[in-house]
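Chemist: Please work out how this folds:
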Amino acid sequence: MTDLTLELNINSASDLEYVNHITKMNVYAVVTLLGDKKIQKVKTAVDRHGGSNPNWNHAVKFAVNERLAREGRLTLVVGLFSGRVLGDKDIGKVEIPLVYLLPSTNGNSNGHGMKFVTYQVRTPSERMKGSLTFSYRFNGVAAIFGPVHQQGPTSWAPPPSQNGYGPYPYMSQPPPQTGYGYEGPPQYRKNEERLAKADLLVSAVSLLR
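Modeler: Next comes the predicted model:
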């Protein structure tokens, strides 16, 4: 399988849990790609001004094994920490199986192929507090998976079709039509034949009356 390059830009976080009781938080992120034999890890710069709403705009690149990514064996982890003299404090983290980002179809494009996504931050006490925003793309993904198709906006919905079926999520297409309504296993066709004969019998009795 081909090796891909994952390009990330760790943009910002917002409404993080304030873990410093007295001093202002100096927040940085540690970005790790787990699941391969060689763990890849990058640390962003420290934001000394944003507090619980830090900004970094830190660019990161990881080599990605396509086979492991497609098998769901790679995980992107972004840990958030507050730098302190007496020891850094864990704020929380975001964990994303890389298969959910590959191929790149989520978020909104910035015009350069990067997709913006926002994930909730899980604190060490397993609460959801704050969010992390980053953008990403995979170099070589178009050649492997074909053209990337953008998702429609969340308010978008396809027009209704005449038969009640259509390109709606989780709705399957109707089975092929035949003379007995649909083509299924033999036992279903026999049941429909019996029902059709019963209807004819009822109609004949009604006429005799």
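Chemist: CA atoms for contacts and neighbours, from now on please.
Modeler: Fine.
Chemist: distance of P97 from V77?
Modeler: Going from P97 to V77 by Cα to Cα, to the nearest Å gives 9 Å.
Chemist: With S206 instead?
Modeler: 73 Å.
Chemist: again, but for F134
Modeler: With the distance defined as Cα to Cα, F134 ends up 12 Å from V77.
Chemist: element containing the residue nearest to S135 when sequence neighbours are not counted, please.
Modeler: Counting by Cα to Cα, 6 or more residues apart in numbering, F116 is the residue found nearest to S135 once chain neighbours are left out, at 4.2 Å. Assigned by DSSP states H and E, F116 belongs to strand 115-122.
Chemist: now what about that strand, what contacts it?
Modeler: Outside strand 115-122, the residues that touch it by Cα atoms under 8 Å, 6 or more residues apart in numbering are 16, 92-94, 104-110, 128-137.
Chemist: can we see that at 7 Å?
Modeler: With Cα atoms under 7 Å, 6 or more residues apart in numbering as the test, strand 115-122 has contacts from 92-94, 106-109, 128-137.
Chemist: for the following helix or strand past it, packing partners?
Modeler: Remark: after strand 115-122, the chain's next helix or strand is strand 128-139, criterion DSSP H and E. Helices and strands touching strand 128-139, as assessed by 3 or more Cα pairs under 7 Å, 6 or more residues apart in numbering; DSSP states H and E, comprise strand 3-14, strand 115-122.
Chemist: For D88, see how far away K197 is.
Modeler: Between K197 and D88 the computed distance is 79 Å (Cα to Cα).
Chemist: again, but for E95
Modeler: Counting by Cα to Cα, the gap from E95 to D88 is 20 Å.
Chemist: Have a look at the two and say which one is more surrounded.
Modeler: E95 (16 against 13; other Cα atoms under 10 Å).
Chemist: let's see this one next to it:
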Amino acid sequence: MESSAQVLEIHLISAQGLKRRTKNYAIVWVDPSTKLRTRIDRTGGENPTWNDKFLFKVSPNFLSGETSAVSVAIYAAGIIRDKLIGTVRILISTFLHTSPSSPMTSPAFATFLIRSPSGEFFGTLNVGATVHNAFTGFQALNKASAIGYHELAGDNLAGKHRSANKSKATVRDVPESIPSDSPAHQSETSDSLMDQSITDVSLKQKVRKKKKKFWINLRQLHAICLSPQI
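Modeler: This is a model prediction of the structure:
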């Protein structure tokens, strides 16, 4: 990590008033080429709680820039495609008050309005932030410009780093249920039917063998009965 770089920690805590009772997650980024994703909240509905933290390697110029911002997009996880619920643009200059002479000594917390795709404001996002001037414990940022706490802990979270040319709507966990018209479901159904047909064929073969043996024994018995007695 460059000696002049600092670590910006963003804490996506929760959201309120998302209108719909869906399973929601959030994507956060400083640079659009590297996006990180929270876990999916499956129980909070319109008031999800993520409590996920992310680390971004930033320069002092970024922290002091008046237009520097952290972007957040909130999605509802869907079976076919995830739906964008809203976005938040967090200006660093209005959120954090840092300077080389007065570094942050405690986290800052704030609540931001969420903007819908149509431009309306409808809910709130609760965010925390901290600037780390010491690099101890952040060796992972030597090879990456951003990383999540879950990656540092070794969790296999889908959607670790997302390229800007990939659709944000495809960044999600595997759905809990597979739609009936999906190739995965059709393949699973075919395998099940195949197993059933194999079982049926095997049973039919056993029945035919038993019938054949029965008729052979019956013919032998009939032949014995018709043979002349000595």
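Chemist: What does the residue nearest to S135 of the first structure correspond to in the second structure?
Modeler: In the second structure, F116 of the first structure lines up with F109, judged by TM-score structural alignment.
Chemist: residues near its match, how many?
Modeler: The number of residues packed near F109 of the second structure is 15, by other Cα under 10 Å.
Chemist: you'd agree L84 of the second structure is up against V72?
Modeler: No - using Cα atoms under 7 Å, L84 of the second structure makes no contact with V72, being 11.0 Å away.
Chemist: Neighbour count: these two, which is higher?
Modeler: Taking other Cα under 10 Å, L84 of the second structure and V72 do not tie; V72 has more neighbours (22 against 18).
Chemist: tell me the contacts of that one?
Modeler: Going by Cα under 7 Å, 6+ apart, V72 of the second structure touches 26-29, 87-89.
Chemist: Quick check: helices, which of the residues you listed are part of them?
Modeler: Using DSSP state H, the subset of the contacts of V72 of the second structure located in helices is empty.
Chemist: could you flag which of the residues you listed are buried?
Modeler: 26-29, 87-89 (16 or more other Cα atoms under 10 Å).
Chemist: In strands only, show me these.
Modeler: 26-29, 87-89 (DSSP state E).
Chemist: Output the longest helix belonging to the second structure.
Modeler: The second structure, longest helix under DSSP H: helix 183-226.
Chemist: now that helix: how far from the chain's centre is it?
Modeler: The chain centre lies 47 Å from the centre of helix 183-226 of the second structure; the measure is Cα atoms, centre = their mean, to the nearest Å.
Chemist: counterpart of it in the first structure, which residues?
Modeler: Taking TM-score structural alignment, helix 183-226 of the second structure hits no residues over in the first structure.
Chemist: Output the contacting helices and strands for that helix.
Modeler: Using 3+ Cα pairs under 7 Å, 6+ apart, no helix or strand is in contact with helix 183-226 of the second structure.
Chemist: what's the longest helix in the first structure?
Modeler: Identified as the longest helix of the first structure according to DSSP H is helix 186-208.
Chemist: isn't V88 of the second structure right next to S71, touching?
Modeler: Yes - counting by Cα under 7 Å, S71 is a contact partner of V88 of the second structure at 5.9 Å.
Chemist: Quick check: nearest residue in space to L18 of the second structure, chain neighbours excluded?
Modeler: Distances taken as Cα to Cα, 6+ apart place E46 nearest to L18 of the second structure, at 4.6 Å, with adjacent residues excluded.
Chemist: OK, contacts around the one you found?
Modeler: For E46 of the second structure, the contact set (Cα under 7 Å, 6+ apart) comprises 16-22.
Chemist: Now the residue mapped onto R81 of the second structure from the first structure: which helix or strand?
Modeler: The pairwise alignment with the first structure assigns R81 of the second structure to G87, based on TM-score structural alignment. Counting by DSSP H and E, no helix or strand carries G87 of the first structure.
Chemist: May I see the buried residues of stretch 122-137 of the first structure?
Modeler: Quick answer for stretch 122-137 of the first structure (16+ other Cα under 10 Å): 122-123, 129-137.
Chemist: before we move on, what about stretch 193-204 of the first structure?
Modeler: Buried, per 16+ other Cα under 10 Å, within stretch 193-204 of the first structure: nothing.
Chemist: What is the corresponding segment of the first structure for stretch 146-166 of the second structure?
Modeler: Using TM-score structural alignment, stretch 146-166 of the second structure pairs with nothing in the first structure.
Chemist: Report the mean distance between the strand holding F116 of the first structure and its aligned residues in the second structure.
Modeler: With mean Cα distance after the TM-score superposition for the first structure, strand 115-122 of the first structure departs from the second structure by a mean of 0.7 Å once superposed.
Chemist: Which of the residues in that strand are classified as buried?
Modeler: For strand 115-122 of the first structure, using 16+ other Cα under 10 Å, the buried residues are 115-116, 120-122.
Chemist: Dump those to CSV, plus distance to Q187 of the first structure.
Modeler: Shown next, in CSV, are those (distance: Cα to Cα, whole Å):
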residue, distance to Q187 of the first structure
K115, 50
F116, 52
Q120, 51
V121, 53
R122, 52
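Chemist: So of those, which two are at opposite extremes in space?
Modeler: Taking Cα to Cα, the two most distant members of these are K115 and R122; they sit 22.0 Å apart.
Chemist: OK, contacts around the equivalent of T38 of the second structure over in the first structure?
Modeler: In the first structure, the residue equivalent to T38 of the second structure is T44, according to TM-score structural alignment. By Cα under 7 Å, 6+ apart, the contact list for T44 of the first structure reads 28-30, 58.
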